[in-house]
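# I would like to see how this sequence folds:
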Amino acid sequence: MKKVINLVTHMEAGGAQGAAIRMSKEMRNRGIDAETWFIYKKSDTYTDEEKVEVIYKSAPTNIYHALKIVSILLKKFKEVKPDGVISYTHYASTLGHIASFMAGVKNRVATMRNPAWSYPRLAKLLNKYMGGKNYYTKIIAVSETVKESCNSYSQKYKDNIVVVYNGVPARISALTKEAARKKFNFNTGSSKLLINLGRLHPQKNQQLLIKMMPYLPGYRLAIAGQGELFQDLSKLINDLNVADRVHLLGEIKPNDVPDFLRCGDVFLFSSIFEAFGFAIFEAAYNGLPIIASNIPSNVEVLTDGGNKAGIIVPDMEVASWVSAVKSLEDPALYQSYKDAIEKKSKSFDFDSMVKAYTHYSTVNI
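Model (predicted):
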């Protein structure tokens, strides 16, 4: 039986983490002995999942910790002898594939899940160097936007990149909207509910969504996620006197995400950069039209020729976002965007993603 390790930097309820867990599960369904390893743990999100392991006790803060992690991974790779290692985040790619290369793992796949320019400086330098040598047998970019961010890299690096879009399995809530709102204690009355899902991090730009709310008195906003900006966003909510209409839920369990999305009327995706927005299509499967920021990855996944599967807001001005939200008060426009994103979501096929990842992680054996 072939064996594959899906390696992620840290455990939390993030897109890369969920992708690794789903990939391991589906690989096992297809006869591959697949495990998910996290270098360290930020939260207990996936501790109850099958074949999950945490490698190190805490986040690395210095070179000694990094070398220790490489040493542990090297020892484990030699013991387990996987046919392939797939990394899902930049430190998993760099530290993980130094170890996998030294251990003689034949298939060393690095996935790029954000544009190269967004990487921390050290991770960016290591990734650029390792991709130009033989540390990675294949580099998977999750969108053309990510691939294009490496245009200045060496020819060897660019020749080794392939685009494999993130496939999103259709996780659809079995609840009605009313039952879902009851589950999360949303007493919205006649108000419409705007939904956002993501880490509370500057990249996700949730402060923009909160700043809209004084101008949208007939709406509520619910944000699910944890992160470093929790206190700042809480203060902003209080300063704007919208605490009765804005809800910070913290991290929710992955299995509860479809029910949370079913609560909403519109999904807001305000990131200042992304590689591929998993949450867009999870929202689409649960019946929500999309309003998204004008960044290359969103344009890539929400357009098909001249057709748009969501509202792409031209800038990050509060007034522009308020206008976009209000435009969906038109029932015909609301339904048209809802239908368009549902149709578009079918083009991001999970089966194709699994086949590609399986191929690249087992081909050299």
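# can we go C-alpha only for contacts and neighbour counts from here?
Noted.
# so who does Met11 touch?
Gln17, Phe38, Ile39, Tyr40, Lys41, Lys42, Ser43, Asp44, Thr45, Tyr46 (Cα atoms under 8 Å, 6 or more residues apart in numbering).
# one more, please, to line up against the first structure:
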Amino acid sequence: MVSDFFYPNMGGVESHIYQLSQCLIEKGHKVVIVTHAYGRRKGVRHLTNGLKVYYLPLQVMYNQSTATTCFHSLPLMRCVFVRERITVVHAHSSFSAMGHDALFHAKTMGLNTVFTDHSLFGFADVSSVLTNKLLTVSLCDTNHTVCVSYTSKENTVLRAALNPEIVSVIPNAVDPTDFTPDPSQRLDDRITIVVISRLVYRKGIDLLGGLIPELCLKHPDLHFLIGGEGPKRLVLEEVREKYQLHDRVRLLGALEHKDVRGVLVQGHIFLNTSLTEAFCMAILEGASCGLQVVSTRVGGIPEVLPEELITMCEPNVRALCAGLETVIARQRSGSVPSPASIHARVQNLYTWRNVAERTEKVYDRVAGEEVLPLDRRLRRLRAHCGPVAGSIFAFVAVLDFLFLLLLQWWVPDWVMDVAVDATGPHGLWRQVPSSKVGAHSKSAVK
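I've put the predicted structure just below:
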């Protein structure tokens, strides 16, 4: 697994990689995660069940994505892939420069590749055009692509000009044991709307700032709990200050994952105002905690929950206010399902074990496919990516191949030490029974 986004950074991609890796380890596979260093967190770390993480010393450029020249990462990536005897490289997120680097180097080394896309992109603005061209280059000779919703699949197939037959849909999931309802945490004298999101434009924070004063004016007992951080926090602070809503709108700032459930169970309604989403895990977590979910009808969100568990609205202030007032009226009349019944529905909809089983089938399929040799790879790049971009990246692929030959001459593969497997068929990571731990501690005291 390779991505710029992993713990201690928090988000949907990070959670997806961690949970999927744990389930694959449970099924007997060897899993290694490669990401960039986070502050003082560098080198090799072992997480739960022996999950090995390489925090590589690469420079972060913007928003936790590394700067890339495509070549400086090859010695580090080759060292990891050879030492760990990697057979499949699985990169995550279109925003991850390290993920694209890993795909490029893995193909040069003759390894099978898989890519999971977690985002939706447009086609008009400069940022989207450049990202789409990079994605086209990365995926034109990648063995298989995974998307988290059917809307995301359509978007990725169009952006990267892919054959739909090599694109699978495997949704995200939620661990229901981490998000259980607790109605006793709710205050009976008020209705609380919870919003947990990054406070950025893409998450529709401007819509949230527009609906808060309108709803607070109509419903004196309405309160907002808002968790998350970002540049759009200023919009919410201005609204709170202008309408004197300090006692009714609480801005909690950035939340650690372990604290999210404690905020969710205080609410009656979970609100999502995103302008674009491939698959919104936040509404799944809110529903798992027994909240009524109100969300914008964008991207892959209509695919996430059954109609009876979510109220969909168009992405504008008037529609969101109407949807929220409908749910508030149902909440006051007591005609909403109990939190326990909502949780019971959600806990069987998406599970990480099911995600792991479906991903395992993708790996089995990819393992039997050939990796294109250099000459066919160059022809594929030029034919698929256009005469200009295709020629440029074909030249980069040749340089990458020559650099790999130099590294193999300088430090041959057989000279490099093979790493000890912590997980997999020959993994040495074992859980020590508590009785043995007690015996060891007693002998140590003696």
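# circling back to that earlier point, biggest separation within the contacts of Met11 of structure 1, which pair?
The distance between the two most remote of those (Cα to Cα) is 14.1 Å, for Ile39 and Thr45.
# out of these two, which sits in the more crowded spot?
Neighbours were tallied for Ile39 of structure 1 and for Thr45 using other Cα atoms under 10 Å; the higher tally belongs to Ile39 (25 against 18).
# measure stretch 144-152 of structure 1 end to end?
This stretch, stretch 144-152 of structure 1, spans 15 Å end to end (Cα to Cα, to the nearest Å).
# Leu122 of structure 1 matches what in structure 2?
In structure 2, the residue paired with Leu122 of structure 1 is Leu130, using TM-score structural alignment.
# what secondary structure does that match sit in?
Taken by DSSP: H, G, I helix; E, B strand; the rest coil, the conformation at Leu130 of structure 2 corresponds to helix.
# quick check: closest non-adjacent residue to Thr176 of structure 1.
Among residues not flanking Thr176 of structure 1 along the chain, Arg262 sits closest, at 7.4 Å (Cα to Cα, 6 or more residues apart in numbering).
# what residue in structure 2 is paired with that neighbour?
Per TM-score structural alignment, Arg262 of structure 1 is aligned with Val265.
# and its match, what does it touch?
Pro181, Asp182, Pro183, Gln185, Arg186, Cys289, Gly290, Leu291.
# what do you get for Val174 of structure 2?
Met281, Leu284, Glu285, Gln347, Tyr350, Thr351, Trp352.
# name the SS class of it, please.
On the three-state scheme (three-state DSSP), Val174 of structure 2 is labelled coil.
# which parts of the stretch 201-350 of structure 2 are helices?
For the stretch 201-350 of structure 2, helices defined by DSSP state H, counting those that start in this stretch occupy the ranges 205-218, 233-242, 257-264, 281-288, 317-333, 339-346.
# Throw those helices into JSON lines and include mean neighbour count, thanks.
Formatted as JSON lines, these follow (neighbours: other Cα atoms under 10 Å):
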{"stretch": "helix 205-218", "mean neighbour count": "18"}
{"stretch": "helix 233-242", "mean neighbour count": "16"}
{"stretch": "helix 257-264", "mean neighbour count": "17"}
{"stretch": "helix 281-288", "mean neighbour count": "26"}
{"stretch": "helix 317-333", "mean neighbour count": "16"}
{"stretch": "helix 339-346", "mean neighbour count": "18"}
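# including distance to Cys140 of structure 2, could these go into JSON lines?
Shown next, in JSON lines, are the helices of the stretch 201-350 of structure 2 (distance: least, Cα to Cα, whole Å):
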{"stretch": "helix 205-218", "distance to Cys140 of structure 2": "36"}
{"stretch": "helix 233-242", "distance to Cys140 of structure 2": "39"}
{"stretch": "helix 257-264", "distance to Cys140 of structure 2": "36"}
{"stretch": "helix 281-288", "distance to Cys140 of structure 2": "29"}
{"stretch": "helix 317-333", "distance to Cys140 of structure 2": "40"}
{"stretch": "helix 339-346", "distance to Cys140 of structure 2": "37"}
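# which one of the ones you listed lies nearest to Ala102 of structure 2?
If we rank the helices of the stretch 201-350 of structure 2 by Cα to Cα, the stretch that ends up nearest is helix 281-288, at 26.2 Å.
# so what touches the closest one?
12, 172-174, 176, 179-181, 196-197, 264, 270-272, 292-293, 295, 304-305, 309, 342-344, 346-347.
# trace Ala356 of structure 2 over to structure 1, please.
In structure 1, the residue paired with Ala356 of structure 2 according to TM-score structural alignment is Val354.
# in the stretch 1-150 of structure 2, which spans are strands?
32-36, 43-46, 52-56, 60-62, 65-66, 88-92, 112-117, 144-147 (DSSP state E, counting those that start in this stretch).
# excluding chain neighbours, what is closest to Thr311 of structure 2?
The nearest residue in space to Thr311 of structure 2 (Cα to Cα, 6+ apart) is Val294, at 4.7 Å.
# which ones are touching the one you found?
Val294 of structure 2 neighbours (Cα under 8 Å, 6+ apart): Ile269, Phe270, Leu271, Asn272, Ile310, Thr311, Met312, Cys313, Leu320, Gly323, Leu324.
# list which of those are still in contact in structure 1.
Compared against structure 1 with both residues aligned by TM-score structural alignment, their matches' Cα atoms under 8 Å, the contacts of Val294 of structure 2 retain Ile269, Phe270, Leu271, Asn272, Ile310, Thr311, Met312, Cys313, Gly323, Leu324.
# the fifth one contacts Val293, doesn't it?
Yes: in this structure, Ile310 of structure 2 is within contact of Val293 by Cα atoms under 8 Å, at 4.9 Å.
# the two - which one has more neighbours?
Using other Cα under 10 Å, the more surrounded residue of Ile310 of structure 2 and Val293 is Val293, with 25 against 20.
# counterpart of that one over in structure 1?
In structure 1, Val293 of structure 2 lands on Ile290 (TM-score structural alignment).
# my read: that match touches Gly310, true?
Yes: between Ile290 of structure 1 and Gly310 there is a contact at 5.0 Å, judged by Cα under 8 Å.
# any residues in contact with both of the two?
Shared contacts of Ile290 of structure 1 and Gly310, counting by Cα under 8 Å, 6+ apart, come down to Tyr337, Lys338, Ile341.
# helices of the stretch 1-150 of structure 1, residue ranges please.
15-29, 63-80, 90-102, 121-132, 144-148.
# output those helices in a markdown table; the columns should cover distance to Gly227 of structure 1 and mean neighbour count.
As requested, the helices of the stretch 1-150 of structure 1 are exported to a markdown table (distance: least, Cα to Cα, whole Å; neighbours: other Cα atoms under 10 Å):
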| stretch | distance to Gly227 of structure 1 | mean neighbour count |
| --- | --- | --- |
| helix 15-29 | 14 | 19 |
| helix 63-80 | 23 | 16 |
| helix 90-102 | 19 | 24 |
| helix 121-132 | 21 | 17 |
| helix 144-148 | 24 | 20 |
